[in-house]
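Colleague: Structure for the following, please:
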Amino acid sequence: MLRFRSLASGSSGNATLLEASDGLRRTRVLIDCGLGLRQLTARLAAEGLALADLDGVFITHEHGDHLGCARSLLRRHGVPVWTSAGTAQSLATPGTDAADAPQPRLVRDGQVFSIGGIEFHPFAVPHDAREPLQLRCTDGARSLGLLTDLGHVTAHALAALGGVHGLLLESNHDSELLARGNYPDFLKRRVGGSHGHLSNAQATAALTTLHHDRLSTVMAAHLSERNNRPELVRQQFAAVLGCHAADVLLAERHGACWLGV
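Modeller: Next up, the predicted model:
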């Protein structure tokens, strides 16, 4: 069984807990840890878990709302961390990177790797980071796609996520709200640019392409508190999914419940 739980979502922090169990073993992997160590520990404890219960962490890119306490998890708590070479540069601690210090395990676009009972297929996305990656994750029976923090949806990303059974999809901002909002112009250009974040319209277009009969779980993620409204996302996703707007799942700032894939 493959399931996931958003522990945090949005510009204040992002973390998604992924779990697979086949009856013989259980694997738990954290996708991003954009929280302080105390916050992360508390949110895991609410699930009856400790840092020692994590089999690994994958960091999608180096922005603070995703990197968070990754350095502490790797160096002080011995939790293995996987990430790209570009992102790994932000895990270095000047003057303390001795040869025997724990180092992140490096992966790149298209390099399949496994953590316990979960297989990961990383793919590159256009975002203003050094080497950002997103993921397709599978336990061999079911698959989950994660697609956040990108300025536009590429054919490469759509191909990587074709046929997934579950999808965590960024729907960051409404373009009109962003344009009318109080962000400075440079930040509006950054958020709405080709290497920024997906608008509701872009997310809906991606969902339309990826939607199929076996796509059973969809959650909208990374909603902007200033430049979006939950009801806008729900309305647009519901039109694609053929459900009531109230039934569309959102990853809230403080997380969401467990969802099976």
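Colleague: contacts, neighbours, all on C-alpha from now
Modeller: Noted.
Colleague: all helices of the stretch 51-200 of the chain, in order?
Modeller: Applying DSSP state H, counting those that start in this stretch to the stretch 51-200 of the chain gives helices spanning 64-67, 70-75, 85-88, 155-161, 175-180, 185-192, 200-210.
Colleague: one more to line up against the first:
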Amino acid sequence: MLDLFSTGVRLRFASLGSGSRGNATLVEWAQGSLLIDCGFTVKETELRMARLGKTARDLTAILVTHEHSDHIKGVPALARRYDIPVYMTPGTYHSRDLGELPKLNLIHAYTPFQLEGLQVNPVAVPHDAREPAQFVFEYEGLRLGILTDLGSITPHVEAAYQACDAILLEANHDPFMLASGPYPPSLKQRVGGQWGHLSNQQAAGFLQRIDTRRLQHLVVAHISQKNNSLDVARAALEPVTQAVQQVTYACQDQGFDWLAVVQVERIAASA
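Modeller: Below is the predicted model of the structure:
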């Protein structure tokens, strides 16, 4: 594993792909690395990890946000092949037949836990899954938030993602494109509903309401290929992201490359 401390980096993250055809996010810190979701086959996952200089044998654990196929499809096979511990809520585990998971760890009542020095804070979100969770990670004073697959921003969610140093945030659809697009009415209602996915405008409103003064990286993720576009999402978010050091737009095929979250000296203002 790369010696992150030798380069001054404490925490970094990358994506194998982000969208309705498969999702997986890598998080790495000095003592370990984890994969959040795996919506790809084992072969495809291995190829995408190799592009980022990693292998499945490097993984400390796999975290699962919920049971939809674009997030969980490859988890059981990958975990079994490489004997990787898997963490998910009981609702996610019991929602479908995942077969034997030799190192299954159930996250009860969204209780925080530690993985090799990394604090993992599960966050309950409104999504049309049985017991979905998103995550905020803390390591040596740094905070990384992963927030996709939710239909609305609750006060609980807003409180959980304050003062992050990096956030991966869903901006799934443009309401006009969704309404006029090819989806059947029932699917449009699901995607645009309170338990579906965030629109560009909802993502922008969330960013306006949280403390972003520490935000080094904003990654805009889970962008719909049919109900959104890069230009439309950027136009909605640019007015509220002017102060963010780096804004990255994740894509389905390439995800995004490693982004480093670093310690920034914070000097209190003189009285």
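Colleague: So after superposing, what's the score?
Modeller: Remark: TM-score between the superposed chains equals 0.91 [TM-score structural alignment, normalised by the length of the first structure]; 250 aligned residues with a C-alpha RMSD of 1.6 Å.
Colleague: Can you tell me which of the helices of the stretch 51-200 of the first structure is most buried?
Modeller: Stretch with highest mean neighbour count among those: helix 64-67 (a mean of 22; mean count of other C-alpha atoms under 10 Å).
Colleague: Superposed on the second structure, what's the mean shift for it?
Modeller: By mean C-alpha distance after the TM-score superposition for the first structure, the fitted helix 64-67 of the first structure averages 0.3 Å away from its aligned residues in the second structure.
Colleague: Out of the helices of the stretch 51-200 of the first structure, which gets nearest to D97 of the first structure?
Modeller: Among the helices of the stretch 51-200 of the first structure, helix 70-75 comes nearest to D97 of the first structure, with 10.0 Å by C-alpha to C-alpha.
Colleague: and for the closest one, what span of the second structure is it aligned with?
Modeller: Helix 70-75 of the first structure corresponds to residues 75-80 in the second structure, going by TM-score structural alignment.
Colleague: Give me the contacts around that stretch.
Modeller: Stretch 75-80 of the second structure is contacted from outside by 37-39, 42, 56, 62, 84-86, 98-102, using C-alpha atoms under 8 Å, 6 or more residues apart in numbering.
Colleague: filter the residues you listed to the buried ones?
Modeller: 37-39, 42, 56, 62, 84-86, 101 (16 or more other C-alpha atoms under 10 Å).
Colleague: Now do the strands in the second structure.
Modeller: Using DSSP state E, the strands found in the second structure span residues 11-17, 24-29, 32-36, 61-63, 86-88, 104-106, 113-115, 118-124, 133-139, 142-147, 166-170, 217-221, 246-249, 256-261.
Colleague: Quick check: the fourth one compared with the first structure, mean distance?
Modeller: With mean C-alpha distance after the TM-score superposition for the first structure, strand 61-63 of the second structure departs from the first structure by a mean of 0.4 Å once superposed.
Colleague: Specify, as a residue range, where that strand falls in the first structure.
Modeller: So strand 61-63 of the second structure sits over residues 56-58 in the first structure, by TM-score structural alignment.
Colleague: what does the first one give?
Modeller: Equivalent residues of strand 11-17 of the second structure are located at 2-8 in the first structure, counting by TM-score structural alignment.
Colleague: P185 of the second structure versus W29 of the second structure, what's the distance?
Modeller: 44 Å (C-alpha to C-alpha, to the nearest Å).
Colleague: Same check on N172 of the second structure?
Modeller: With C-alpha to C-alpha as the criterion, N172 of the second structure and P185 of the second structure are 17 Å apart.
Colleague: how near is A124 of the second structure to A109 of the second structure?
Modeller: 9 Å.
Colleague: And P102 of the second structure, by the same measure?
Modeller: 22 Å.
Colleague: same thing with R234 of the second structure?
Modeller: Distance of R234 of the second structure to A109 of the second structure, computed by C-alpha to C-alpha: 36 Å.
Colleague: Same drill for the two, tell me which one is more crowded.
Modeller: Ranked by neighbour count (other C-alpha atoms under 10 Å), R234 of the second structure and A109 place R234 first, with 16 against 12.
Colleague: check contacts around L168 of the first structure.
Modeller: Contacts of L168 of the first structure (C-alpha under 8 Å, 6+ apart): 144-148, 218-221.
Colleague: And for L232 of the first structure?
Modeller: Here L232 of the first structure is in contact with 174, 200 (criterion: C-alpha under 8 Å, 6+ apart).
Colleague: That one matches what in the second structure?
Modeller: Match for L232 of the first structure (TM-score structural alignment): V232.
Colleague: Relative to D174 of the second structure, how far out is its match?
Modeller: 7 Å.
Colleague: cool, R21 of the second structure as well?
Modeller: For R21 of the second structure, the distance to D174 of the second structure - C-alpha to C-alpha - is 19 Å.
Colleague: Between these two, which has more neighbouring residues?
Modeller: Per other C-alpha under 10 Å, whichever of R21 of the second structure and D174 has more neighbours is D174, with 23 against 16.
Colleague: Check the gap between that one and N200 of the second structure for me.
Modeller: From D174 of the second structure to N200 of the second structure the distance is 6 Å (C-alpha to C-alpha).
Colleague: what residues do those two have in common as contacts?
Modeller: Common neighbours of D174 of the second structure and N200, counting by C-alpha under 8 Å, 6+ apart, are A233.
Colleague: who's in contact with the nearest residue to L133 of the first structure once chain neighbours are set aside?
Modeller: Sequence neighbours aside, A124 is the residue nearest to L133 of the first structure in space, at 4.6 Å (criterion: C-alpha to C-alpha, 6 or more residues apart in numbering). Contacts for A124 of the first structure were tallied using C-alpha under 8 Å, 6+ apart; they are 109, 131-134, 156-157.
Colleague: What is the corresponding segment of the second structure for stretch 174-181 of the first structure?
Modeller: Counting by TM-score structural alignment, stretch 174-181 of the first structure corresponds to 174-181 in the second structure.
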